[in-house]
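A.B. asks: coords please:
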Amino acid sequence: MMHGQFGPPPRPARKRWAIALVIAGAVLGAALASAAVFFGYQAHAARDTGRENTIKVVGSMTLTSSKGWDISGGKCTGSGGYSDIHQGTSVVLKTSSGKVIGVTQLEGGTVSGTGCAFIWVMDKVPDGDAFYTVEVGHRGALSYPRADLTGVLSATLGN
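C.D. replies: Modelled structure (predicted):
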């Protein structure tokens, strides 16, 4: 079969547009997939490097005044001028710059020697400051060096 002296007849314009559209779609799809993988990896890497080291901080508040606590139902609680010290009293932990990094509550009081002791625990506290402050209720902040956070932070209130 003969097509003329210059080769096969030209393709219809419609087919050329369809082929160009398919190629452009494939290129665009590959570019979008590559971008999704790249940005997904970047977000994952940012999450991994942004993780802070955390520590568990444990503390106690002991009422030492013999007239500052009562026993009821096997538990002790603050009384008189110390009635604000009881199970549920807030404990706030801050960095040396004043940023709050942990909040918890006193657990139920137990008789300990000649006092009434309350324990508190904070999990996953961001680590990295040289000094931290702890405030139990409205009793004022106590400052502790970072090294002390590996043990029990003990505070007393009373005589």
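
A.B. asks: From here on, just use CA atoms for contacts and neighbour counts.
C.D. replies: OK.

A.B. asks: May I ask which helix or strand encompasses the residue nearest the centre of the chain?
C.D. replies: By C-alpha atoms, centre = their mean, the chain has its centre lying nearest to K124, at 6.5 Å. Using DSSP states H and E, K124 sits within strand 115-126.

A.B. asks: for the helix or strand that that strand is followed by, packing partners?
C.D. replies: Next along the chain after strand 115-126, taking DSSP H and E as the criterion, comes strand 131-136. When contacts are defined as 3 or more C-alpha pairs under 8 Å, 6 or more residues apart in numbering; DSSP states H and E, strand 131-136 packs onto strand 90-95, strand 141-145.

A.B. asks: And this one, please, so the two structures can be compared:
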Amino acid sequence: MPDHPPAVPTYRWSRLSRGAVLAIGAGLGAAAVGACWAGMSLAGQSGDSFSTDGTLTVTGVGGGLDSGEPCSGTGGYSDIHFGTQVTITDAAGALVAMGSLGLGQKTEQGCEFPFTVDDITPGSKLYTVEVSHRGGLSKAEDELRTGSLAFTLGD
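C.D. replies: Prediction:
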């Protein structure tokens, strides 16, 4: 048996002080967080999203109400009301943005609901705008960017 125990191998990290190891670890962690942040920021810049707005008018609804009074769809249009979902899909049919109808107001034509849809992903030649389950209407990207869309349901 040898008179002394075998030598313990020395590793590079064991020669550094505890503070130095902590500083190196903090630096590597900060670099990783920074790289993730930069990657996520650049990934979101594939094209600036945009918004659109418009109105949906349900004709023949709101009889007996004064102009400007709150209203909602009735009868066969009872699915059209404040909060009804507005979806926008791209040419491939993928959902790219969602919004909802605002509070309906009585107009001469019927009950008019404003809507805004934010964060629309750009780059599709055509988009389909659909309210509730009523079937979609196709619009070009420049039409959506311009906004002031006007849709009508009813007679």
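
A.B. asks: Tell me how they score on TM after superposing.
C.D. replies: The TM-score (TM-score structural alignment, normalised by the length of structure 2) is 0.73; 144 aligned residues with a C-alpha RMSD of 3.3 Å.

A.B. asks: what do we get in structure 2 for the residue nearest to the centre of structure 1?
C.D. replies: Correspondence of K124 of structure 1 to structure 2, assessed by TM-score structural alignment: D119.

A.B. asks: Tell me if I'm right that that match and F50 touch.
C.D. replies: Yes: counting by C-alpha atoms under 8 Å, D119 of structure 2 does reach F50; the two are 5.4 Å apart.

A.B. asks: in structure 1, what residues pair with stretch 77-85 of structure 2?
C.D. replies: Stretch 77-85 of structure 2 covers residues 82-90 of structure 1 once aligned (TM-score structural alignment).

A.B. asks: residues of that stretch that come out buried?
C.D. replies: For stretch 82-90 of structure 1, a neighbour-count test (16 or more other C-alpha atoms under 10 Å) marks 82, 84-87, 89-90 as buried.

A.B. asks: and if you look at stretch 133-142 of structure 1?
C.D. replies: Neighbour-count burial for stretch 133-142 of structure 1, counted by 16+ other C-alpha under 10 Å, picks out 133-137, 141.

A.B. asks: Show me which pair in the residues you listed is furthest apart.
C.D. replies: Farthest apart among the buried residues of stretch 133-142 of structure 1 by C-alpha to C-alpha are T133 and G137. That separation is 12.9 Å.

A.B. asks: re the thing from before, neighbouring contacts of the strand holding K124 of structure 1?
C.D. replies: By C-alpha atoms under 8 Å, 6 or more residues apart in numbering, the residues outside strand 115-126 of structure 1 that reach it are 52-66, 69, 76-78, 86-87, 91, 101-111.

A.B. asks: mind listing which of these are in helices?
C.D. replies: With helices defined by DSSP state H, no entry of the contacts of strand 115-126 of structure 1 lies inside them.

A.B. asks: I'd like to know which of those residues are buried.
C.D. replies: The neighbour-count test (16+ other C-alpha under 10 Å) marks 57-65, 69, 76-78, 86-87, 91, 102-111 as buried among the contacts of strand 115-126 of structure 1.

A.B. asks: Filter those residues down to just the ones in strands.
C.D. replies: 57-63, 69, 76-78, 91, 102-105, 110-111 (DSSP state E).

A.B. asks: Can you check the distance spanned by stretch 132-152 of structure 1, start to finish?
C.D. replies: 14 Å (C-alpha to C-alpha, to the nearest Å).

A.B. asks: ok, now stretch 78-86 of structure 2?
C.D. replies: Across stretch 78-86 of structure 2, first to last residue, C-alpha to C-alpha, it's 15 Å.

A.B. asks: same deal with stretch 91-105 of structure 1?
C.D. replies: Using C-alpha to C-alpha, the end-to-end distance of stretch 91-105 of structure 1 comes out at 5 Å.

A.B. asks: Same question for stretch 81-94 of structure 2.
C.D. replies: End-to-end distance (C-alpha to C-alpha), stretch 81-94 of structure 2: 25 Å.

A.B. asks: Including distance to L149 of structure 1, could the buried residues of stretch 133-142 of structure 1 go into JSON lines?
C.D. replies: Converted to JSON lines, these look like this (distance: C-alpha to C-alpha, whole Å):
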{"residue": "T133", "distance to L149 of structure 1": "11"}
{"residue": "V134", "distance to L149 of structure 1": "11"}
{"residue": "E135", "distance to L149 of structure 1": "14"}
{"residue": "V136", "distance to L149 of structure 1": "16"}
{"residue": "G137", "distance to L149 of structure 1": "20"}
{"residue": "A141", "distance to L149 of structure 1": "15"}
